[in-house]
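Asker: Okay, here's the prediction I keep looking at, along with the sequence it came from:
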Amino acid sequence: MTLRATSPRRQRLFRRLARDERGVSAIEFALVAPLVFILILGTVEVALDMIVDASVQFAAQQASRAGLTTVVPSSGTRDAEARRIVYTILGGWRNIGGTVDIGTRAYSTYNDIAAGNYQETMGGFGDVVLYNISVTMPTFSGIPKLFGIETMTFQRSYLVQNEK
């Protein structure tokens, strides 16, 4: 009894299957679809992250403008007004699990910045104030979690001198 590698019948079957193109589109889709879906979700993640970053930028600008003037707003203190502005702009991100941190440091002069002499207030007339606004939140799509990134932090700092 001799063993053949393949019989003529099998050879014909293999040739016929090699020429058959049915189902090729389904196989190509199965190979490419996961990559395309990951790219789409990644693009949406980046776009949403850019929106959050822009809103943090805008909130920091508006808070520093409110604190820049030495006029006490009708709603209370300048600090309360700046916080109200930041929470109004960034409040939506808090609703989806984000945290908003606002920090202010007042320096008497620009030279005090290097020395580290500051107060945790919005300062008085002519003081130099550093505004630090940050938002920490979970990722939107989960794509960054594939790379070990659980949360995203967006931060802006503004250094302004109050009016004299």
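Answerer: Good, I have the coordinates. Numbering: from 1, shown residues only.
Asker: from here on, contacts and neighbour counts on C-alpha atoms
Answerer: Will do.
Asker: From the contact counts, what lies against the biggest helix by length in the chain?
Answerer: Selection of the longest helix in the chain by residue count, based on DSSP state H, yields helix 24-68. Using 3 or more C-alpha pairs under 8 Å, 6 or more residues apart in numbering; DSSP states H and E, the elements in contact with helix 24-68 are helix 78-94, strand 128-138, strand 151-161.
Asker: next, the one to line up against it:
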Amino acid sequence: MRRLSDMRRLMTVLRRDQRGTTAVEFAFVAPILIAMVLFVVELSLMMFVNTVVEGGLREASRIGLTGYSSEGVSRDQLIVNVVNEHSLGMVTVNLGDIHTYVYPSFADIGQPEPFEDGNGNEAYDEGEDFTDINGNGVWDPDMGKAGLGGASDIVIYTLDYDWSFLTKLLTIPMQASIVVRNEPYGTSP
């Protein structure tokens, strides 16, 4: 009987004792709080890197739109070098990561090559006549021609890169792009 009363007394004392409750509550809340802070830091870094890469691509497009070339280095490589310099080492870009397409006008960006819709289904079908705008011999859903273009051409620069979170748990494919009209270089006023 004495043991039962001691046990009840102990339970009453423990039930009323508030010491340590903050530590227990913090143990429940801390993982969620830490995960939220890490998410905000990761999202902020991702946005910062995207902004820096877009700025680097904007600066790199200046090489293309002015027609600048350097002895011993292609314009494509100069563009990659500028993007790498501006990305602060957070992203490393290679020649295959930047895609450039030339268009006749701004309205043509992302438009398919014109075709004769023989069966009236408003979609290109094999064998229908088409105008090969980009000169590759096949109908394309985007009429852009690969390259940096010439004087006064419209060029879209697109950079595909992967952003790895600091925790290395996730890698997200990202993209930056800019559309410019090349300057009328090589022509006299």
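Answerer: All right, it came through fine. Every value quoted in this text rests on a predicted model; they were computed, and no experiment measured them.
Asker: about what we covered before: out of the helices and strands packed on helix 24-68 of the first structure, the one nearest F58 of the first structure is which?
Answerer: F58 of the first structure lies closest to helix 78-94 among those, at 8.0 Å (C-alpha to C-alpha).
Asker: how big's the offset between the closest one and the second structure?
Answerer: Mean deviation of helix 78-94 of the first structure from its aligned counterpart in the second structure after superposition (mean C-alpha distance after the TM-score superposition for the first structure): 2.4 Å.
Asker: start and end residues in the second structure for the longest helix of the first structure, please.
Answerer: On the second structure, the counterpart of helix 24-68 of the first structure by TM-score structural alignment is residues 21-65.
Asker: Spatially central residue in the first structure, please.
Answerer: Central residue of the first structure (C-alpha atoms, centre = their mean): D49, 3.4 Å from the mean position.
Asker: rewinding a little: the longest helix of the first structure vs the second structure, mean deviation?
Answerer: Counting by mean C-alpha distance after the TM-score superposition for the first structure, helix 24-68 of the first structure comes out at 1.6 Å.
Asker: Now find how far off-centre that helix is within its chain.
Answerer: 8 Å (C-alpha atoms, centre = their mean, to the nearest Å).
Asker: and what of stretch 57-68 of the second structure?
Answerer: Remark: stretch 57-68 of the second structure is offset 19 Å from the chain centroid, using C-alpha atoms, centre = their mean.
Asker: do stretch 87-102 of the second structure as well
Answerer: On C-alpha atoms, centre = their mean, the centre of stretch 87-102 of the second structure falls 11 Å from the chain's centre.
Asker: re the thing from before, now do the longest helix of the first structure against strand 128-138, angle only.
Answerer: 150 degrees (axes from the mean of the first three to the mean of the last three C-alpha atoms, to 10 degrees).
Asker: tilt between helix 24-68 of the first structure and strand 151-161?
Answerer: Going by the same axes, to 10 degrees, helix 24-68 of the first structure makes 30 degrees with strand 151-161.
Asker: got the angle between helix 24-68 of the first structure and helix 78-94?
Answerer: 170 degrees.
Asker: if we can go back for a sec, quickly compare the helices and strands packed on helix 24-68 of the first structure and say which is most buried.
Answerer: strand 128-138 (a mean of 21; mean count of other C-alpha atoms under 10 Å).
Asker: so that strand matches what in the second structure?
Answerer: The alignment of strand 128-138 of the first structure onto the second structure (TM-score structural alignment) spans residues 154-164.
Asker: helix, strand or coil for the counterpart of M7 of the second structure in the first structure?
Answerer: Residue correspondence, TM-score structural alignment: M7 of the second structure in this structure matches R10 in the first structure. Using DSSP: H, G, I helix; E, B strand; the rest coil, the structure places R10 of the first structure in helix.
Asker: Same question for the one 5 residues further on.
Answerer: Look at R15 of the first structure: counting by three-state DSSP, its state is helix.
Asker: got it, and V93 of the second structure?
Answerer: Per three-state DSSP, V93 of the second structure ends up coil.
Asker: From what I see, it and V82 are in contact.
Answerer: No. Counting by C-alpha atoms under 8 Å, V93 of the second structure sits too far from V82 to count as a contact (9.8 Å).
Asker: Check the mean deviation of the match of strand 128-138 of the first structure from the first structure.
Answerer: Mean deviation for stretch 154-164 of the second structure: 1.2 Å (mean C-alpha distance after the TM-score superposition for the first structure).
Asker: contact partners of that stretch?
Answerer: 46, 57, 61, 91, 93, 97-106, 148-149, 170-182 (C-alpha atoms under 8 Å, 6 or more residues apart in numbering).
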